[in-house]
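# Based on what follows, work out the 3D shape:
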Amino acid sequence: MPPMIRTALVLGLLSAVSPFAIDMYLPAMPAIESELGAGVSGTQATITAYFLSFGLAQLIYGPLADRFGRKPPIFAGLGIFLVGTVLCAVAPDIRFLIGARFLQGLGGAALMVVPRAIIRDLHTGPEAAKLMAMIMLVIFVSPMLAPLAGSGVIAIGGWRGVFWVIAAASLVSLALLAFAQPETLRPENRAAIEPRALRRNAGILLRDPVFMGLTFVGGLGISSFFVFLTSAPFVYTGTYGLSPTGFSIAFAMNAIGFFAASQAAGPLGERLGMETVVFWATAGFAAVASALVLVVLAGGGSLPVVVGMLFLANAFLGLVIPSTMVMALDPHPEIAGLASSLGGTLQMVAGAVAVTLASPFFDGSVLPMVAAIALCGISAFAVALLVDRSGRRQAV
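Got it, this is the predicted structure:
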């Protein structure tokens, strides 16, 4: 097996555990709302809590990965994730579940930050985008199969059974990490954790307009997906009357566009330039999402139309997110772990804020969901314009 494919497979399987905890959980949200008497906003808070801790914890794992190597922080994160998952499975009420999901997110963050640093250890530029896209192809199995698997588990063991299955998957990931993933950061390249150095390096990143711009272009794209994740279970099952299995199929269709298009990010980056790909893909995402809002306002928001247009919007998004991830890290190889963690934190927090701001407007209908997605897309395009201008000024 070629080394890049083997690396993509291992990192993809590790990285898939955290989104699996989201995607497999989605069909259970209406059942949780009913059993725990949480209401829609309370049930949505279980995902918001996960995203928030998932984002904040990335600030920790990046420096740890630069200091101790890439594998030890993943081991620690998986252990925390496993404990949080078991607590979710035995949660007696919605507040306990929200807290357990917060703990789960603290551990799952390691599976987002460290694999990106591993990619930067091995490749840069279009090659890194190719590897990132290949990893996303493996992760693609999660939104395709996890909701369907979740529906099956719910039918047999209720929504708590979902978390027991996720706990088993995390144990498999621990074994995979121990035996299949080599360490990629050599001891001589490891950096001591020095608060002054961290503040200085964080300041470098925060003052870098290209790093911040690319981070928020990707972050606003991720925010739109978070809005979709927290709203779609109620829209598809409530407004359109889909069963948990029907929702899982519709959700998988929306995810196909993202992950299929992500495979073109590397080749298109080599042919056209990654900056060009990000700019026009962001424009396409904003245009399709905005058009969907107009269609819904005009009364044409049937299920096939919504699913089809979200498929196209997510296809554009699939070109944006892997490209911005690697482009933001490329100029900072010596602090790749910190750059990955800071960027990830900013993106996850942006997603949690977007869900929190959109939640009061959500009434179970499709319009608030697609309007929030369009607003994220328009904002991402506005930031992409600023990044493009900043990049041109730096090139002069």
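# From now on I want contacts and neighbour counts done on CA atoms only, so please keep to that.
Noted.
# Now do the strands in the stretch 201-350 of the chain.
Counting by DSSP state E, counting those that start in this stretch, the stretch 201-350 of the chain has no strands to list.
# could you show me where the helices are in it, in order?
Remark: helices assigned in the stretch 201-350 of the chain by DSSP state H, counting those that start in this stretch are 209-234, 244-262, 265-272, 274-297, 303-329, 336-358.
# For the last one, which helices and strands make contact with it?
The contact analysis (3 or more C-alpha pairs under 8 Å, 6 or more residues apart in numbering; DSSP states H and E) places helix 336-358 against helix 39-68, helix 110-122, helix 195-206, helix 209-234, helix 303-329.
# So which of those helices is nearest W164?
helix 39-68 (17.0 Å; C-alpha to C-alpha).
# one more, for comparison:
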Amino acid sequence: MPRAEKLWITVLALLTSIAPLATDMYLPALPHVVDDLGTTASGVQLTLTAFLVGLAVGQLVIGPLSDARGRRPLLLIGASVCTLAGVAVAFAPSIEFMVGARFVQGFAGAAGIVLARAVIVDRTSGRRTAQLFTLMMAINGVAPVVAPLIGSGLVESIGWRGIFGVLAGLAVLMVVGVLVAVPESLPVERRRSGGLRRTAADIASVLRRGPYLAWTLVLGLSFSTMFAYISGSSFVLQDVLGLSTTGYAAAFAANAGGLVLASLLGARWDADPRLKATIGVAVLVTAAAALLVVVTLAGAPTWPVLALLFLTVASLGLIMGNATALATNHVRDVAGTGSALLGALQFGLGAAVSPLVGSSAAAMAVVMLATAGLAVIALLTARRLDPADAVTTPAAAVV
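As a prediction, the model looks like this:
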């Protein structure tokens, strides 16, 4: 891979890392936020929900807008506002203010997520798209590996507020990365005019594409399974399993490392993306079912629970990049809008499951199995609606 392309992909991965960084870095500090702001576990989990709702809504606005205005200006604006929102969270005087600022942070951060996908679709095609999505996930997967480790160290020295100051600094790096390495990928002649009426028509067109919707649901439901784990992990691993803050961070990082490893192996495996996604979903639902059994019938023994959580998270390495490529393959004419709806559903479902988990291991396992089971149904539907996988046809990248 040429050096310029490596830099380009790395910057896009950094842009999409806002989601794992802004969630995982402060997970070890959630009990501290509860004490500092005088709230509850469910109250502080609303800050996760607000952030994810912001990501979902932001993508719905920014994605279609980029089809008309281009990708690069919106990337720069989004990263800049995300910086300011991170500073606001760091100085939050109450849980209510924090929830609002987290929504803004998510809304602005959505630009990096939705437009990074759109840029890849703009500049690549065929199996190359699936490989780059998976490779970007592997690079991006470093974020959940290091984020809790960094967070557990920072919370003892600079507190949870300092963590959000660090996140604001990372958003500044995103601005610099776009300026240096991400040129405009949507030429003026390919932009779509027509205002709100055209946007509504594009959204309606995308929603009528069955294979796109099915693969998008595979992605969203699988991500929800992982997010049920993410939102409950701090309480379950520390309060139920008895891990220390450092032990929790190490376990969380190990699981994220499994995601990175699976993503790297998936990127190197030159196979039908549908096959790789199918294997990933099969592992996901099997691990989630086994987790529910050991939590409810065996008293949540530490090592079996940790092993099953590792398998659950690692399976996403085979699902997310391939499901994303398979879905976006059907919306190349409106890549921004298609990426927006995909991301909105992904993070909207994640936001919906977060408050359901609470601090119970059993509740976390039930939610994980329910979403994984629905992902199986979505996968079977996707394979029926999209039997001829166009993504497997090799095509030269146009980067």
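# Reformat the helices of the stretch 201-350 of the first structure as TSV; add mean neighbour count.
Listed next are the helices of the stretch 201-350 of the first structure as TSV, based on neighbours: other C-alpha atoms under 10 Å:
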stretch	mean neighbour count
helix 209-234	24
helix 244-262	22
helix 265-272	17
helix 274-297	21
helix 303-329	23
helix 336-358	24
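# how about these in JSON lines, adding distance to L26 of the first structure?
Listed next are the helices of the stretch 201-350 of the first structure as JSON lines, based on distance: least, C-alpha to C-alpha, whole Å:
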{"stretch": "helix 209-234", "distance to L26 of the first structure": "6"}
{"stretch": "helix 244-262", "distance to L26 of the first structure": "8"}
{"stretch": "helix 265-272", "distance to L26 of the first structure": "28"}
{"stretch": "helix 274-297", "distance to L26 of the first structure": "22"}
{"stretch": "helix 303-329", "distance to L26 of the first structure": "17"}
{"stretch": "helix 336-358", "distance to L26 of the first structure": "15"}
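# Q58 of the first structure: which of the ones you listed is closest?
Across the helices of the stretch 201-350 of the first structure, Q58 of the first structure has its closest neighbour in helix 336-358 (4.6 Å, C-alpha to C-alpha).
# List the residues that contact A336 of the first structure.
62, 66, 117, 120, 329 (C-alpha atoms under 8 Å, 6 or more residues apart in numbering).
# In contact with the second one, which residues?
Pointing back at D66 of the first structure there. Here D66 of the first structure is in contact with 185, 190-192, 335-338 (criterion: C-alpha under 8 Å, 6+ apart).
# same question, the last one
Remark: with contacts taken as C-alpha under 8 Å, 6+ apart, L329 of the first structure is in contact with 120, 211, 336, 339-340.
# 7 Å instead, please
By C-alpha atoms under 7 Å, 6 or more residues apart in numbering, the contact set of L329 of the first structure is 336, 339-340.
# Now these in TSV, please, with extra columns for distance to M112 of the first structure.
As requested, those are exported to TSV (distance: C-alpha to C-alpha, whole Å):
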residue	distance to M112 of the first structure
A336	13
A339	12
S340	9
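# Which of the helices and strands packed on helix 336-358 of the first structure sits closest to C376 of the first structure?
C376 of the first structure lies closest to helix 209-234 among these, at 5.4 Å (C-alpha to C-alpha).
# Which neighbouring elements make contact with the closest one?
helix 303-329, helix 336-358, helix 366-395 (3 or more C-alpha pairs under 7 Å, 6 or more residues apart in numbering; DSSP states H and E).
# so which of the ones you listed comes closest to L52 of the first structure?
Here helix 336-358 is closest among those (C-alpha to C-alpha), at 5.7 Å.
# Helices along the stretch 51-200 of the first structure, start to end?
Taking DSSP H, counting those that start in this stretch as the criterion, the stretch 51-200 of the first structure carries its helices at 71-89, 94-108, 110-122, 125-139, 141-180, 195-206.
# how many neighbours does S365 of the first structure have?
17 (other C-alpha atoms under 10 Å).
# doesn't Y240 make contact with it?
No: assessed by C-alpha atoms under 7 Å, S365 of the first structure is found out of contact with Y240, at 9.2 Å.
# mean shift between stretch 52-59 of the second structure and the first structure?
Superposing on the first structure and averaging over aligned pairs (mean C-alpha distance after the TM-score superposition for the first structure), stretch 52-59 of the second structure comes out at 0.8 Å.
# what's that stretch in contact with?
Residues outside stretch 52-59 of the second structure that contact it (C-alpha under 7 Å, 6+ apart): 103-104, 106-111, 114, 340, 343-345, 347-348, 350-351.
# my guess is A92 of the second structure meets G100, correct?
No: at 9.5 Å, A92 of the second structure does not count as touching G100 under the criterion of C-alpha under 7 Å.
# what residues are up against A111 of the second structure?
By C-alpha under 7 Å, 6+ apart, the contact list for A111 of the second structure reads 59, 62, 74-75, 78.
# rerun that using 8 Å as the cut-off
Taking C-alpha under 8 Å, 6+ apart as the test, what A111 of the second structure contacts is 58-59, 62-63, 74-75, 78-79.
# export those to a markdown table and tack on distance to A254 of the second structure?
Output for the contacts of A111 of the second structure, formatted as a markdown table (distance: C-alpha to C-alpha, whole Å):
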| residue | distance to A254 of the second structure |
| --- | --- |
| G58 | 31 |
| Q59 | 30 |
| I62 | 34 |
| G63 | 33 |
| L74 | 34 |
| L75 | 31 |
| G78 | 31 |
| A79 | 29 |
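# Out of those, which two sit at the greatest distance?
G63 and A79 (14.7 Å).
# Between those two, which has more neighbouring residues?
Using other C-alpha under 10 Å, the more surrounded residue of G63 of the second structure and A79 is G63, with 32 against 28.
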